[in-house]
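> Here you go, sequence then predicted model.
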Amino acid sequence: MKKLLLTIWAGCLAWGVYAQQPNQPSYNANNRFEQLGPVLPTPNTYRTASGSPGKDYYQNRADYDIKVELDDANQKIIGSEVVTYHNYSPDVLPYIWLQLDQNLFAKGSTASLTRTGSVPQNGMSFSQLQNLNSVRERSQQGASDKYGYNITAVKDITGKPLKYTINQTMMRIELPAPLASGQKVSFSIDWNYFVTEYYGRSGLEYFAKDGNYNYFIAHWFPRLCAYNDVTGWQNKQFLGQGEFTLIFGNYKVAITVPNDHIVGATGECQNYKQVLSATQMSRLQKASTAKEPVIIVTQAEAEAAEKAKPTGKKTWIYKADNVRDFAFASSRKFIWDAMQTDVYGNGRKIWSMSFYSKEGNPLWEKYSTRAVEHTLRSYGKRTIEYPYPVAISCHATAGGGMEYPMISFNGGRPEADGTYSEQTKYGMIGVIIHEVGHNFFPMIVNSDERQWTWMDEGLNTFCQYLAEKEWDYNYPARRGEPRDIVDYMKSDKAALSPIMTSSDNVISLGPNAYAKPATALNILRETVMGRELFDYAFKEYARRWAFKSPEPADFFRTLEDASGVDLDWFWKGWFYGVEPVDQDLVEVEWFQTSSQNPEVVKAEARAEAERRNNTISKQRDAAGRNQTVVAQDTTMRDFYNSYDPYKVTEADRKKYQDYLATLSESERKLAESKQNFYTLKLKNKGGLPMPVIIRMEFEDGTDSVARFPAEIWRFNDAQVSKVISTNKKVKQWTLDPFMEIADIDDSNNSFPPVAKPTRLQLFKQQQGRFGPQGPNPMQQQRQQNGQGPTPARQGSGRNERE
């Protein structure tokens, strides 16, 4: 750190003397901080410049009356539906488009033909080879005709056949007459298909030990495509990665299943009294006033059902209003618990429910339903109150999750002995929060998932991160903290996609569409905008677009409109670009005010001269100082041998008094303050401009943090200098001390530089590369306590004695 004495003259106290003037080369700074302008769509009467729906905003609607049977013997869905489609657009529609998402698995689909990969030269394990021969892989390689829709009839409301064309996962129906604005049309479709193995979104899971299936049925019926002011028909093919673009409607669904199955579905069941036993109805009534989950179907009852055979069929009737989709789960293995609580303290009670097989216990009985209720409370606080009557979490396989209105399919499975790792526990709670949270984005704030994954996954992951912290202060969240996105941000730019990339084209979907936008929003909330401004604007976005279909520009514009903060530079850098954050604290120069008091100035000069003269040679020559010529021969001395340049003279004192007489009282205090001025030289090596946060550690052991907005880079986005004044001396400077801007390299964030060791891990030679794989901590503890294995996956036994 350089130290210079800075003489303060009365006429030069204006801070403008030290401000960096805008005479640097423009670099990219002007582009970075200019408005998005033509990058965003032009505002119109459908979508305003403020980010609100315009006066002519519209959305079409589809109402469904569906009858479906689950053929458990053949793992098949057989259904028929009557659809009433409402055209609220200003356009005349000669045909309509529907989605046939099960055709993802049909022979010759685009998804199968465009799937890439290779066989490793060093071979494959048997498990890998078996995976390649799984239902999902077979269908995507086009080797089977079994899967996909079999459409058996498409008719108008009078029963007359309608002409239709199937283009892979899309179907166009020709209408008998063009559908004018404000009109509606009804038609019917009959179909069937074989259920695939669970592939992350829907399907079945088979349990070889008891010979039963859990069914998680979604994107199972022909559904209307969206038609809107932005794209017209959103009829992009379903390739598996980009999810679903849907419209709202009312649903009545009759689900026929074996009579020993338990069904959970979107909406409210209309006939519990016909499908539940008297005991189960009594438990459900108890759950309607309980403050903790009540078991409706016990583990003992579910295990008994696993061993028995169905004696007939039952039809569960569900009704759901103003939802964009419908899904259900069915199994004889299901345990079911529930509670109906006043989530928001406004007198309106909401059901939180969980359906899970014994393979999920004890984790699911303990945590699932409580996590559902917590999610509704946490998300409702920062968006809108959950408007639906029920929210359901279903246990589907060991990992991952998928969301639908009012119901979600979630992973997280303990070991066979009922123990589990910390990762499994928090992973399960996290996936439940995430998937239940999707009720808000995109089930209510209805963004276009087929086009923009980040608008539901990114916003939802951000809210998940906040909900996890509200669940447990020490919750090990995977996404949201800036430090956790650093490895992705430092990747080769050629392998990165901007967040603003169409869903099916995104590279590294998890980091890109989940983690990066969630981190960006966290940085907006904590560092750029502050919590109060951000929370208000984010809530306003949810309020404006609840039960409507926003586009990215609507989100960007609303957050600026409701906060009064210009964020175009932020959207450009984080959402439209792939540059990382890498700030470099190159150098710090230290200046100190000089009062011009000769007593002080000359004393400091003497001390500095003595320091500079204390060289190694001088120290070693001291022993012979009396042997020099001048020491031996006094005639060689003159005035300068006794002259002391650092002695204060009367002339010095008079000159100083004359100077003080020219100063005002405030100027005198400033001159005598011995203020420290530091010039920080900063580089923006990564390219993405961000606020500058600098921590100062003082010699007296205290510290202070200075914050400068990102606009500090607006005249020069490559390098800037910034002057900071302090009353105390700074011994250490640190950029981004709280790891809040996702700086990819903190080795250049300290001045003076701080060396950080790389730990050298030592292993015995016989130890494997990753060390031994042992039991989880719960199993280790049991072994230490001398306990043997426990019965597999036992719940608490609530309601078992009823």
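Nice, thanks for sending it over. Note that the coordinates shown come from a computational prediction; the quantities given were computed from them, not determined experimentally. Numbering: from 1, shown residues only.

> contacts and neighbour counts: CA atoms only from here.
Fine.

> Pull out the buried residues from the helix or strand where Arg606 lies.
Secondary structure assigned from DSSP states H and E places Arg606 in helix 598-613. Using 16 or more other Cα atoms under 10 Å as the burial criterion, the residues of helix 598-613 that qualify are 598, 602, 606.

> next up, a second structure to put side by side with the first:
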Amino acid sequence: MYAKKSSLLGYLAFLALIFTAHSQEVKQNNQSLFDGFMNRGGNVYRTASGKPGPEYWQNRANYEIEVELNDEDHTITGNLTIEYINNSPEKLDFIWLYVEQNRFTENSRGTLTTPPGGNRYNGDTRGGYDISNVQVDGDNAEYLIDDTRMQIFLKEPLKDQGDEVELSMSFSFTIPEEGMDRMGRLKVEEGWIYALAQWYPRVAVFDDVTGWNVEPYLGAGEFYLEYGNYDYKVTVPYDMIVVGSGQLQNPKEVLTKTQLNRWEKASESEKTVYIIQPEEVGTKKAYKKSSGKNTWHFKMENTRDVAFGASKAFIWDAAKMNLPNGKKGMAQSAYPKESDGQEAWTRSTEYTKAAIEFYSKKYYPYPYKNAVNVAAAVGGMEYPGLSFCSWKSKGASLWGVTDHEFGHNWFPMIVGSNERKYAWMDEGFNTFINHYSSNAFNNGEYPSHLEKTRQIKPYLIKDSREGIDNYPDVTNLRNLGYTAYYKPAVGLILLREYILGEERFDRAFKSYIKTWAFKHPQPADFFNHIENVAGEDLNWFWKGWFYGNENIDLAVEDVSKKENGYMITLANKGGIPMPMKLNFTFEDGSTEKLNLPVEIWQRGDSWEYLLETPKKLEKVEFDKMKQVPDINSSNDVWSISN
């Protein structure tokens, strides 16, 4: 034993001498850039590989709703029944709902936190819910309403793992004219256009991360909702058309024979077919009845929300959507004559069809039967199977907003992330896929230039810049376009095109969508899943780009001649490390490429690479294709003429 121990000690001393003789002065390393930055360990609910765990659960809410729209006093009045299913492992003493029409009151938190000069999320203050006859399983229930949240107390705790309860109530509200750029009403020549969203009390999400998610509805923060089936009916005056999320259940009761024939033709047509022609709007030809009311009945399965549009002013057209596995659906558009025209909404259905077909083929099949685009006094807002887009949009603007809002059917309608907290998980992911859809549409008619990642440099170097991880309601609205949309989208383009490559990224990204379809992923689930499928530790990237305010500044600092080639000195002058793709140009006109991994920066901010070559080197260039949003292009190139 003693001899062996002596031999081991001697060997260790020898190694220490060797490494000391051949090592440089010890400097501070960059381990902090590569360390983990959040708790991403797995548990029985969410695995470390970014998948739902063996005991993952999710509650569910099924809705039956009947409402009437009064176009004289602009009100919605109706009744709601919710079947709530508790799949969680704990008993529930109460249930929280969102009552977001209460945002439209003088003393709502959203109103009181809106700057005096207003912003995009302005809202009327003469609205709010009138809620009555609240019951649980048919008995009157105790409840509390606080701002945009409603708490219904249960006489007996709702049991865990599949127990159900029925909630019901009556409600009414005045439809705001300004609905925070998400819903509301617009006056056009032929009447009002109603864009109805957040129009019924909705169950809040109870999950394994936060419990009840009850953040107030303020402005920039959007929605986080449970999945379920919807059966809803909308009663309107006889001369009003209703288009909604889901499938129309009673077309024969509300459409004329001519409209039914056109509907059937549109369902098989690659080109847009009018259901209501422009010249028919406001005439007897447009309506099934000549007086009274109509009730439009819709159903939608496994969705987190529904919305609808209603108006006497709608031109209505449609075309067939070709979906994977031989399935088909129908793209539709409803818009007033003020929006008509080949340069404007006449192409809306074409745009809708193209967007849905592209995303279905490339990422995940569209799960719904219809996709409806409604022209309204809303810049652009998405709901499952239905979007509200500006009635003034034309050309590239209309394509862009239509493509973007229908892209949201994948994020967050299919992949049900929490928009109230993590806007980048829906807006950013969606902006990323919009980039590829736009480049593909009609041979690049409206190309995206988001691959030119250095275009966002002005934001990256602003002193007032904020991190992607900021909650949307906290973020300065001037920065929200970058924190929620462009910076995360550019980050994913960087990850796909530069860091991982298309094959590894696409496999991981599509796997993430499929794995979390109709579920509730958290940021850590996304990070873990991409890493596990792609096979790459990306802590340094998530931490630097998504959860920090540092920048990328990589430099070709120096080149010196050596006996057998050139010593290339590289530097990381920014706070985010990155692999380095180098191009070498020689005097004879030949070129070589070299890809150095991100690990060159683990020990420090300087790295030397010996380029062995008999040729005369004329230029060394980092990121020749300008794929990296490096904030300082002046140090990317060394040339003999410098």
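Sure thing, it's come through. Quick caveat, the model's predicted, so the values are computed rather than measured.

> Could I get the full set of strands for the stretch 601-750 of structure 1?
Ranges of strands within the stretch 601-750 of structure 1 are 676-684, 692-698, 703-708, 719-726, 730-735, 750-751, based on DSSP state E, counting those that start in this stretch.

> Turn the ones you listed into a markdown table, columns for mean neighbour count.
Output for the strands of the stretch 601-750 of structure 1, formatted as a markdown table (neighbours: other Cα atoms under 10 Å):
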| stretch | mean neighbour count |
| --- | --- |
| strand 676-684 | 20 |
| strand 692-698 | 19 |
| strand 703-708 | 13 |
| strand 719-726 | 16 |
| strand 730-735 | 20 |
| strand 750-751 | 20 |
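
> how about CSV for the ones you listed, with distance to His438 of structure 1 added?
Compiled in CSV, the strands of the stretch 601-750 of structure 1 are given as follows (distance: least, Cα to Cα, whole Å):
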stretch, distance to His438 of structure 1
strand 676-684, 37
strand 692-698, 34
strand 703-708, 35
strand 719-726, 42
strand 730-735, 36
strand 750-751, 41
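
> can you tell which of those is closest to Glu365 of structure 1?
strand 692-698 (45.2 Å; Cα to Cα).

> What is the aligned counterpart of Tyr547 of structure 2 in structure 1?
Tyr547 of structure 2 maps onto Tyr576 in structure 1, with residues paired by TM-score structural alignment.

> same check, this time on Gln627 of structure 2
Checking with TM-score structural alignment, Gln627 of structure 2 has Glu740 as its match.

> Map Leu596 of structure 2 onto structure 1.
So, by TM-score structural alignment, Leu596 of structure 2 is matched to Phe708.

> So which residues of the stretch 51-200 of structure 2 form strands?
60-70, 75-86, 92-98, 130-136, 139-140, 143-146, 149-158, 163-174, 178-179, 183-188, 191-196.

> Would you tell me which of the ones you listed gets closest to Gly246 of structure 2?
strand 60-70 (13.1 Å).

> would you say Ala21 of structure 2 is within a strand?
No. Ala21 of structure 2 is assigned helix when assessed by DSSP: H, G, I helix; E, B strand; the rest coil, not a strand.

> follow-up on the earlier one: next one: the match of Tyr547 of structure 2 relative to Thr734 of structure 1, how far apart?
29 Å (Cα to Cα, to the nearest Å).

> Phe223 of structure 2 contacts Ala423, doesn't it?
No. Judged on Cα atoms under 8 Å, Phe223 of structure 2 makes no contact with Ala423 at a distance of 9.5 Å.

> So for those two, which sits in the more crowded spot?
Each of Phe223 of structure 2 and Ala423 has its neighbours counted (other Cα atoms under 10 Å); Ala423 has more, 28 against 22.

> if we can go back for a sec, out of the strands of the stretch 51-200 of structure 2, which is closest to Asn107 of structure 2?
When these are compared by Cα to Cα, strand 143-146 sits nearest Asn107 of structure 2, at 11.2 Å.
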